[in-house]
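**Q** need a 3D model of the following:
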Amino acid sequence: MPRIGFHASHEQISPRQLLADVQHAEGAGFQMAMCSDHLAPWSERQGHSGYAWSWLGAALATTDLELGCVSAPGQRYHPAVHAQKIATLGQMFPGRFWVALGSGENANEHVTGDAWPRKEQRVQRLEESVSVIRRLLAGETVSRDGLVRVHEAKVWERPDPVPRLIGPAVSVESAARVAAWADGIATLNQPVERLRRLLAAYRDAGGAGPAALQIHLSWAPTEEEAEAIAHDQWRTNVFPEPVSWDTAQPEAFDAMAEHVTPATVREHVRVSADLGQHRAWLAEYAELGFDDLYLHFVGQDQERFIDVFGEQVLPELR
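**A** Modelled structure (predicted):
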């Protein structure tokens, strides 16, 4: 069976509480953790967005977990600054940190005042940024022009080992493309057949390294409560591309989500009061070939979820 990890959602929980939650998750038997990196939440009801990189230092220092982060270089973060952050955490906590480098969302990047590029430019900017970050982590001095401009940059901290640069991908096409540069792949829960094709596309394109799946789920003692939690917190996260990429403000997501039904949320979140059903879903994902499963309980109060899954779900999956 794959390793089971905890997802720390900065958009939904204050960084102080989230630090306590990840420590609690380690004690309950979760084997690793990952977090988001947002400047803004998806909804005003979520209401948070602590700085992930400060939090990562504290989480790595106060647990023994491996931790990862999904982050976007190129606009809000210059890739030289990104490389310095990656190198610092890698040097402080050898072998315990990875980062998934994505093309980003307008909700987090528009604050720079720069235009939000079209998708193909964002992908090219990401690939240029990854090249810069890899060269800097290898100790090179980097100068370049293009969508990403760098002048005589050098990162003086040299992590050993170099943290893995993971390729986040939601579509089959993206999975095949990130295989050219990634040390592994990370994706979200989707229909099983689509996940099977996504993994195959990554491997067939030469993609190496571990495959990770982040699973949005909602559990509560009753089906009604589990559904209400998911609908309250995650109905702004059901929109397809390009809406999720291009929308700039939480209030816009909230306005669009006014008519999203619980049934629609269930298409994106694994909702059930039945722990056996959650175990079955996770076992099905494991059979697809994922090495790591990160569980994201979409509610804001994590304590009950951590305790119950730690006692009744994780041991059976192992």
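
**Q** can we go C-alpha only for contacts and neighbour counts from here?
**A** Noted.

**Q** now the closest residue to Val70 other than its chain neighbours: how far from Ser54?
**A** Spatial nearest neighbour of Val70, excluding adjacent residues (CA to CA, 6 or more residues apart in numbering): Ala100 at 4.6 Å. Note on Ala100: its distance to Ser54, by CA to CA, to the nearest Å, is 17 Å.

**Q** quick one: which of those two has more around it?
**A** Ala100 (22 against 11; other CA atoms under 10 Å).

**Q** would it be right to say that that one lies in a strand?
**A** Yes - counting by DSSP: H, G, I helix; E, B strand; the rest coil, Ala100 is part of a strand.

**Q** now do the strands in the stretch 151-300 of the chain.
**A** 164-168, 185-188, 211-218, 270-271, 292-297 (DSSP state E, counting those that start in this stretch).

**Q** surely the residue nearest to Val70 meets Ser71?
**A** Yes - judged on CA atoms under 8 Å, Ala100 makes contact with Ser71 at a distance of 6.1 Å.

**Q** what is in contact with the two at once?
**A** Counting by CA atoms under 8 Å, 6 or more residues apart in numbering, Ala100 and Ser71 have no shared contacts at all.

**Q** distance between the longest helix seen in the chain and the chain's centre?
**A** Longest helix in the chain, counting residues (DSSP state H): helix 119-137. Chain-centre distance of helix 119-137: 18 Å, with CA atoms, centre = their mean, to the nearest Å.

**Q** in which helix or strand does the residue nearest in space to the middle of the chain reside?
**A** With distances taken as CA atoms, centre = their mean, Val70 lies nearest the centre of the chain, 4.2 Å away. Element membership of Val70, judged by DSSP states H and E, is strand 66-71.

**Q** next, the angle strand 164-168 makes with that strand.
**A** 50 degrees (axes from the mean of the first three to the mean of the last three CA atoms, to 10 degrees).

**Q** how many neighbours does the closest residue to Tyr285 other than its chain neighbours have?
**A** Among residues not flanking Tyr285 along the chain, Val192 sits closest, at 7.5 Å (CA to CA, 6+ apart). Neighbourhood size, Val192 [other CA under 10 Å]: 13.

**Q** just Gly74 next, same as before
**A** 25.

**Q** now do the contacts for it.
**A** 103, 125-126, 129, 148.

**Q** with neighbour count and distance to Thr261 added, can I get those residues in CSV?
**A** CSV is the format used below for those (neighbours: other CA atoms under 10 Å; distance: CA to CA, whole Å):
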residue, neighbour count, distance to Thr261
Ser103, 22, 29
Arg125, 20, 36
Leu126, 23, 34
Ser129, 28, 39
Val148, 19, 41
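
**Q** to compare against the first, here's another:
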Amino acid sequence: MTRIGYHCSHEQYPPSRLLDNAKLAAQAGWKMAMCSDHFHPWSKRQGQSGFAWSWLGAAMEATALSFGTVCAPGQRYHPAVIAQAAATLAEMYAGRFWMAMGSGEALNESITGEAWIPKAQRRERTEECVDIMRALWAGETVTRNGLIQIRNARLYSRPAPGLAPAIYAACLTPESAEWAGSWADGMITVSQEHAQMQDVVGAFRRGGGAGKPIYLQVVISHAPSEDEALQAAATEWRQAALDKALLADLDTPAAFDRATAGLTPAEIAKSVRVSSSAHQHLEWLLKDAELGFDTLFIHNVHRNQQAFISTFAQTVLPHFER
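**A** Next up is the predicted model:
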């Protein structure tokens, strides 16, 4: 059966408030969670962007939730540093941590001042990072001289054998999903039209991912009224309506605010599921489950997380695996 998880949005909340949200989810009966890993928020309106790897240690200590995060080693992070961070979490919280790798977004990665390389090269760099991280978790001394430079690196604090974090691929398109099928332990994608998600899932399985777990981050706006839900989507998560190539290549929150300035709430509602009815959201989630997703991580962009967590714990969670 499909499971339900809670998405923790670093872009929208100070780290302390976000930790409170995670605690509320755990207390309400949610079992799984994931968080973003950004240097910048998508928009100045969102206003926050805490450091995910510090926050994850606090969240995993404060709750019994399993956690994952999506990151892009290779530019902002050296993969050896992320391998060490992930190994530390996996050693302390065995079996509770996974991570997903993507080719990155200029919004976060370009802060280093290095050139933002084309996507084909970023994919090649991602595969090198995956290889390095797995070798370090296996206890190897690692030297590489490809797109990633690493010399005589060895991790001394590692998770127990067989408990290294799973590495999923973060994919938005069928092309990315098919590329990732051969090397990833699983895939995570983002909610879009049913047929488009079906294409992404099919491509991942076709590319070598058959039988591997698949996760979905479901972006919704749930509020007491339809108007309030629509307004929250239009205020908080405008970038969801942009072309996927722009999501990767715009490099500042100000650039995203300019790119989304002319979008109408109706246009944004095509990319964010908007409804004041928890039962409507349940209907959509059950349809997602038909595509074979193992876990659906729900991100409600409306700021009243306490009401959302409680309502969905009562209305949605009982219909899925606990």
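
**Q** ok, back up a step: which one of the contacts of Gly74 of structure 1 sits closest to Glu303 of structure 1?
**A** Closest approach between the contacts of Gly74 of structure 1 and Glu303 of structure 1, by CA to CA: Ser103, at 32.3 Å.

**Q** any figure for the gap between that closest one and Thr112 of structure 1?
**A** On the measure of CA to CA, Ser103 of structure 1 and Thr112 of structure 1 end up 15 Å apart.

**Q** structure 2: matching residues for stretch 132-145 of structure 1?
**A** Stretch 132-145 of structure 1 corresponds to residues 132-145 in structure 2, going by TM-score structural alignment.

**Q** how long is the matching stretch from one end to the other?
**A** Stretch 132-145 of structure 2: ends 11 Å apart by CA to CA.

**Q** just stretch 247-254 of structure 2 next, same as before
**A** OK, stretch 247-254 of structure 2 end separation, CA to CA: 13 Å.

**Q** residues in contact with that stretch?
**A** 40-44, 104-108, 110, 239, 256.

**Q** TSV for those, including secondary structure, distance to Gly292 of structure 2 and neighbour count?
**A** Below are the contacts of stretch 247-254 of structure 2 laid out as TSV (DSSP: H, G, I helix; E, B strand; the rest coil; distance: CA to CA, whole Å; neighbours: other CA atoms under 10 Å):
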residue	secondary structure	distance to Gly292 of structure 2	neighbour count
His40	coil	33	21
Pro41	coil	31	24
Trp42	coil	30	29
Ser43	coil	33	23
Lys44	coil	36	16
Gly104	coil	26	25
Glu105	coil	28	20
Ala106	helix	31	20
Leu107	helix	31	21
Asn108	helix	31	23
Ser110	helix	35	20
Gln239	helix	27	23
Phe256	helix	33	21
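
**Q** now do the helices in the stretch 151-300 of structure 2.
**A** 174-180, 194-204, 226-236, 244-249, 253-260, 265-268, 278-289 (DSSP state H, counting those that start in this stretch).

**Q** for Ile117 of structure 2, find the nearest of the ones you listed.
**A** Between the helices of the stretch 151-300 of structure 2, helix 244-249 lies closest to Ile117 of structure 2; by CA to CA that is 10.0 Å.

**Q** compared with structure 1, how much does that closest one deviate?
**A** Helix 244-249 of structure 2 differs from its equivalent in structure 1 by a mean of 1.3 Å after superposition (mean CA distance after the TM-score superposition for structure 1).

**Q** pull out the buried positions in that helix.
**A** Across helix 244-249 of structure 2, burial judged by 16 or more other CA atoms under 10 Å covers 247-249.

**Q** so that helix matches what in structure 1?
**A** The aligned range for helix 244-249 of structure 2 is 241-246, by TM-score structural alignment.

**Q** ok, stretch 297-311 of structure 2 next?
**A** So stretch 297-311 of structure 2 sits over residues 294-308 in structure 1, by TM-score structural alignment.

**Q** give me the residues contacting the matching stretch.
**A** Under CA under 8 Å, 6+ apart, the answer for stretch 294-308 of structure 1 is 4-9, 12-13, 21, 24-25, 28, 33-34, 46, 212-220, 229-230, 233-234.

**Q** repeat the analysis, applying 7 Å as the threshold.
**A** 4-7, 12-13, 21, 25, 28, 213-218, 229-230, 233-234 (CA atoms under 7 Å, 6 or more residues apart in numbering).

**Q** which other residues reach the match of stretch 132-145 of structure 1?
**A** 79-80, 83, 87, 150-155, 158, 164.

**Q** among those residues, who's most crowded?
**A** Neighbour max across the contacts of stretch 132-145 of structure 2 (other CA under 10 Å) = Ala87, 26 neighbours.

**Q** and the strands in the stretch 1-150 of structure 1?
**A** Counting by DSSP E, counting those that start in this stretch, the strands of the stretch 1-150 of structure 1 are 3-8, 32-35, 66-71, 97-101, 142-144, 150-153.

**Q** who are the packing partners of the fourth one?
**A** The elements that strand 97-101 of structure 1 packs onto, with contact taken as 3 or more CA pairs under 7 Å, 6 or more residues apart in numbering; DSSP states H and E, are strand 66-71, strand 164-168.

**Q** and those strands, which is most packed in?
**A** strand 164-168 (a mean of 24; mean count of other CA atoms under 10 Å).

**Q** so where is that strand in structure 2?
**A** Aligned by TM-score structural alignment, strand 164-168 of structure 1 falls on residues 166-170 of structure 2.

**Q** and that stretch, how far from the chain's centre?
**A** 10 Å.

**Q** what does that stretch rub up against?
**A** Contacts for stretch 166-170 of structure 2 (CA under 7 Å, 6+ apart): 98-102, 180, 184-189.

**Q** how about 10 Å then?
**A** Contact with stretch 166-170 of structure 2 is made by 68-72, 95, 97-104, 126, 130, 133-134, 176-177, 179-181, 183-190, 204, 212-216, as judged by CA atoms under 10 Å, 6 or more residues apart in numbering.

**Q** hmm, which of the residues you listed are the buried ones?
**A** 68-72, 95, 97-104, 126, 130, 133-134, 176-177, 179-181, 183-190, 204, 213-216.
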